[in-house]
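Peer 1: Predicted model and sequence follow; I will ask about them next.
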Amino acid sequence: MDSVWTARLVGSRSHIHPCGFHVTELFFEVPLNYARPGDGTIRLFARSISRPEKTIPGLSKPVDEPMKPYLVYLEGGPGFGGPEPRSHPVSNRALDAGYTVLYVDYRGTGMSNPIHTDLVLKQGDVNQQVEYLKLFRANSIVRDLEAIRLCLTESWKPEYQTWSIFGQSFGGFVCLSYLSKYPQGLREVFMTGGLAPVKRQPLEVYSALYRKVIQRNEAYYSKYPEDEANVARIASYLTTNEADIHLPGGGTFTVHRLLGLGMAFGGHGGLDTVHNLVVKLISDLDQFNYFTTPTLMALEREVPFDSNPVYAILHESIYCSRGVASNWAALNAARKFENFFFWTQSDHSQLSLPVDGMVRVYFSGEMVFPQFFDTYPTLRPLKPAAEALARYSQWEEDLYNEEQLRRNEVPVYAVSFIDDMYVDIGAARETAALVKGIKVHETNQLHHNAIRAKGDEVLGMLFKLRDDTLD
């Protein structure tokens, strides 16, 4: 383990938000590569929110309040920055519970040295691009977080210097890496849909996830049976016209772009979102025999790889440990399931759709495929680097320390979703059994995005886990 760094605070701006939050925008400087700090620095961005102190009439200053410890919210992904505080369910509940809340943009996302195509290409050849991109995994993220903690709490009383973290989805993966590497910085850990498959390799992970994706496709076609023919019709149209269908943002509308919409199936309302787009697409074909600009713009917004390329480039690497390459695990796992034939057959022109008795056309889930690097304009120049990363296995360190998790002393509270399409429940249970002292609430009533869709319900579960005692 390399030495612990303290981030340098390079900017701070505060204001009172109309919704009543005291918001402070923070900019930090940390090494790009903690193992070689002389290689340069990057800038990180975070927002802290608290309740403004009250001023009693007749007094010139607010009444002093006790110091409030931090709760750090860690977003899902990888590849997405922290949410806007006023709209997130965690904000009010955590403030009411006595925390100051910190929303952090991971390195490479949001306003923290955001990765974009030109920035990656400027690193040099493909090997140099890979060396750069691998610095944006969870092992670097937790070093950033610990560096920020040391900076923000340096002058605080020791009892307040540890902080709490809250990880949603990939944020839970980050929590487990933090517990593995810097448990001394943590007071408590909350996770929703984030019990990472610590013991499993990429091909195992995706093979399990496809089974849940199949269930969600079946649920979709059960809810909207007319879409079985509609999706097949759109896919058939695309197999003969996709080279000519240009999207407003510069990409092309391919069968793979269509089927990638299934990423939404794992969240509350996701089936409806995809159905509404299918209705728009079919309506365009019925009226014009082509897709209109408003419909294509709606399609583009659903899977934002162009604005969040880190998700596509590094997604499979979140399951890689030392000596393990992903080798396009999602694509290889798809070969086991006939309904995902569009991903595994290179010549779609020979497919005639619809065909009586043919297997249904299934949407994919959160999987990333090499075909995406042909249709998204910001991903196209990065395809050589993505191919190289898929073959890369020389990771300097593991993302998790199983021995440390077995002897964990930090309180951990997790809500786990039995029907989660993004995190296999079997793997989640394996990980829960590994982490000493963890408390888990399992439910089959919620989907992966429940923290946003049903935040009060999920937060109530978590705080009940924290506040209740076991005999």
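Peer 2: Yes, it's here.

Peer 1: only C-alpha atoms for contact and neighbour calcs from this point on.
Peer 2: Fine.

Peer 1: what number of residues lie near residue 381?
Peer 2: When counting by other CA atoms under 10 Å, one arrives at 16 neighbours for residue 381.

Peer 1: ok, and the closest non-adjacent residue to it?
Peer 2: residue 117 (7.2 Å; CA to CA, 6 or more residues apart in numbering).

Peer 1: which ones are touching that neighbour?
Peer 2: Counting by CA atoms under 8 Å, 6 or more residues apart in numbering, residue 117 touches 309, 378-379, 381-382.

Peer 1: and what of residue 461?
Peer 2: 415, 441.

Peer 1: where's it relative to residue 65, distance?
Peer 2: 28 Å (CA to CA, to the nearest Å).

Peer 1: biggest helix in this structure by residues?
Peer 2: Longest helix of the chain, by residue count under DSSP state H: helix 202-223.

Peer 1: what comes up buried for that one?
Peer 2: By neighbour count on 16 or more other CA atoms under 10 Å, the buried set for helix 202-223 is 202-210, 212-214, 216-217, 220-221.

Peer 1: Please, where are all the helices along the stretch 1-150 of the chain?
Peer 2: Secondary structure of the stretch 1-150 of the chain (DSSP state H, counting those that start in this stretch): helices located at 89-96, 117-121, 126-133, 138-152.

Peer 1: following the longest one, which helix or strand shows up next?
Peer 2: The C-terminal neighbour of helix 138-152 among helices and strands, as given by DSSP states H and E, is helix 158-161.

Peer 1: about what we covered before: which strands and helices lie in contact with the longest helix of the chain?
Peer 2: With contacts taken as 3 or more CA pairs under 8 Å, 6 or more residues apart in numbering; DSSP states H and E, helix 202-223 sits against helix 329-334.

Peer 1: what helices or strands is the helix it packs on leaning on?
Peer 2: Partner elements for helix 329-334 (3+ CA pairs under 8 Å, 6+ apart): helix 202-223, helix 341-344.

Peer 1: Use this one as the comparison:
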Amino acid sequence: MSVSSKHPNATGSKSTLPQMIAEKLTFTLPLDYQDAAKGEINVFARTLVHKDKQHLELPWLVYFQGGPGFAAQRPVSHSGWIKRALTEYRVLLLDQRGTGLSTPVNATSLAHLDDAGKADYLSHFRADNIIRDAEAIRAILSPDTPWTILGQSFGGFCVLRYLSVAAHGLKEAFITGGIPPLGRSADEVYRATYKRVLQKNRDFHQRFTDAAPLLADLHRYLLEHPVLLPPGQQLTPQMLQLLGIHLGMEDGPESVYYLLEQALQFTPSGNRINPLFVERFAQMLDYNTNPLFAVLHEAIYCEQQASNWAAHRIRAEYPQFDAAPPAPLLLTGEMIFPWMFDCFEHLKPLKGCAELLAAKTDWPPLYDPAALANNTVPVAAAIYSEDMFVEMDFSLETAKQVANLKYWLTSEYEHNGIRMDGERIFDRLIAINRGACLR
């Protein structure tokens, strides 16, 4: 079966990858499903099928990427969760609206709108419309057959939205590191995650005993010398702290440490910033390249209430993060702060709309507790006990409220476990969903 033969917007472009055939699809869909006058956007997806099964009628597995604001992974090898999936599925890698090859969202694409227009436009890029897009795509690719979905991190939030409003479109669902809190405010979420970040800092300094002095030296240097990052923005100590987002990833602490130990060059005339550090630091943060992540991150927790820059406000309860030298500089985690829209060049034009979105009080509900309590779709979830991004206690709390959800609680993996050992993790979740005995 050729997907392009079933879909008029298929490009017909195919790629041969190791053991896989990939095909590109583009769907033209409403920006606002309640108001067609607001126009249309394109949503891109890439199909994958094992080269030996490309002519078979296979069930679909749709992958929801973490984020918000990040495109689906670009496959390069027949490995990980994709390898396991292709033994029985045809995979759809969805570039959620505004990401990847879907109609882009960035300062340039929104430049024709004023702040209010930008805020209104971006209000349509949460999980509710991502799932409306998915159902519109299913009506084309699999109109008579429910499909299977897999959500990583924010993708798991999309899974619970799907179960809340369109469970009829699902055969089964899988979640890795992404069970959202139900009935919890953004304030509660960040209060919990700051505690996790503090522990990750302690773990980091126990593992790398010279990390504290390396950070202290770099902190002092930044206070005394301007350091410019591409594309011309000044690196501040607050921006340096954002590296902490990597402390919650497999291999993340190592990446941060190896970057820090190369930050300063010792010369006869004193310390100098290492150009290598400047380039690699910029590459390790996604705020310039993925603005949706910054603009909408707190909104994923909002239902009929404003976030009001929750991470920024709750940070005041943890003064350890604002200590001055010679106290050690602590790194922050997955938090968005209003000052970031004054620092990152490609976020600056979005400052006004970000302020409006942070103050927005009429965010529609994302989840239906009654529908989740009566869910009949088999759901298997991996919950990581040490997860810095998604609080374990809140995940377990939600799991009790979703019927037919089984979970695997493990300390073996960090938040990005699906990237590191995806074949094993996905295989285990499939076994859980299908009642297989596990050792």
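Peer 2: Done, it's in. No experiment lies behind these values; they were computed from the predicted model shown.

Peer 1: Tell me which of the helices of the stretch 1-150 of structure 1 sits nearest to residue 17 of structure 1.
Peer 2: helix 89-96 (12.7 Å; CA to CA).

Peer 1: Tell me the gap between that closest one and the middle of its chain.
Peer 2: Relative to the chain's own centre, helix 89-96 of structure 1 is displaced by 21 Å; criterion: CA atoms, centre = their mean, to the nearest Å.

Peer 1: Quick check: buried residues in it?
Peer 2: In helix 89-96 of structure 1, counting by 16+ other CA under 10 Å, buried: 89-95.

Peer 1: which of those lies closest to residue 303 of structure 1?
Peer 2: Nearest member of those to residue 303 of structure 1, counting by CA to CA, is residue 89, at 23.0 Å.

Peer 1: got a list of what the counterpart of that closest one in structure 2 touches?
Peer 2: Residue correspondence, TM-score structural alignment: residue 89 of structure 1 in this structure matches residue 80 in structure 2. Counting by CA under 8 Å, 6+ apart, residue 80 of structure 2 touches 418-424.

Peer 1: ok, and the residues you listed in structure 1?
Peer 2: Among the contacts of residue 80 of structure 2, the ones still in contact in structure 1 (both residues aligned by TM-score structural alignment, their matches' CA atoms under 8 Å) are 418-419, 422-423.

Peer 1: I'd like those written out as CSV, with secondary structure, neighbour count and distance to residue 224 of structure 2 added.
Peer 2: Output for those, formatted as CSV (DSSP: H, G, I helix; E, B strand; the rest coil; neighbours: other CA atoms under 10 Å; distance: CA to CA, whole Å):
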residue, secondary structure, neighbour count, distance to residue 224 of structure 2
418, helix, 20, 41
419, helix, 16, 39
422, helix, 20, 45
423, helix, 17, 48
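
Peer 1: what two of those are the furthest from one another?
Peer 2: 419 and 423 (9.1 Å).

Peer 1: quick one: the strands in the stretch 1-150 of structure 1?
Peer 2: Secondary structure of the stretch 1-150 of structure 1 by DSSP state E, counting those that start in this stretch: the strands cover 8-16, 22-31, 41-50, 70-74, 100-104.

Peer 1: of all the ones you listed, which lies closest to residue 326 of structure 1?
Peer 2: strand 70-74 (24.4 Å).

Peer 1: In structure 2, point out the residues matching the closest one.
Peer 2: By TM-score structural alignment, strand 70-74 of structure 1 lines up with residues 60-64 in structure 2.

Peer 1: in stretch 179-192 of structure 1, what's buried?
Peer 2: Quick answer for stretch 179-192 of structure 1 (16+ other CA under 10 Å): 179-181, 183, 185-192.

Peer 1: And the residues you listed, which is closest to residue 167 of structure 1?
Peer 2: Nearest member of these to residue 167 of structure 1, counting by CA to CA, is residue 191, at 4.7 Å.

Peer 1: before we move on, the earlier item: mean per-residue distance, the longest helix of structure 1 versus structure 2.
Peer 2: Mean deviation of helix 202-223 of structure 1 relative to structure 2 after superposition (mean CA distance after the TM-score superposition for structure 1): 0.4 Å.

Peer 1: roughly how far out does that helix sit from the chain middle?
Peer 2: 18 Å.

Peer 1: List the contacts of the spatially most central residue of structure 1.
Peer 2: Of all residues in structure 1, the one closest to the mean position by CA atoms, centre = their mean is residue 77, 1.3 Å from it. Counting by CA under 8 Å, 6+ apart, residue 77 of structure 1 touches 169-171, 311, 315.

Peer 1: Just the ones in helices from those residues, please.
Peer 2: Short answer: the contacts of residue 77 of structure 1 in helices (DSSP H) are 170-171, 311.

Peer 1: For ChimeraX, write the select line for the buried members of those residues.
Peer 2: Buried members of those, defined by 16+ other CA under 10 Å, are picked up in ChimeraX with:
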select :170,171,311
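
Peer 1: which among the ones in helices among the contacts of residue 77 of structure 1 gets closest to residue 135 of structure 1?
Peer 2: The closest of those, once distances to residue 135 of structure 1 are taken by CA to CA, is residue 311, at 14.1 Å.

Peer 1: Which neighbouring residues are in contact with the closest one, exactly?
Peer 2: Per CA under 8 Å, 6+ apart, neighbours of residue 311 of structure 1: 77-80, 305.
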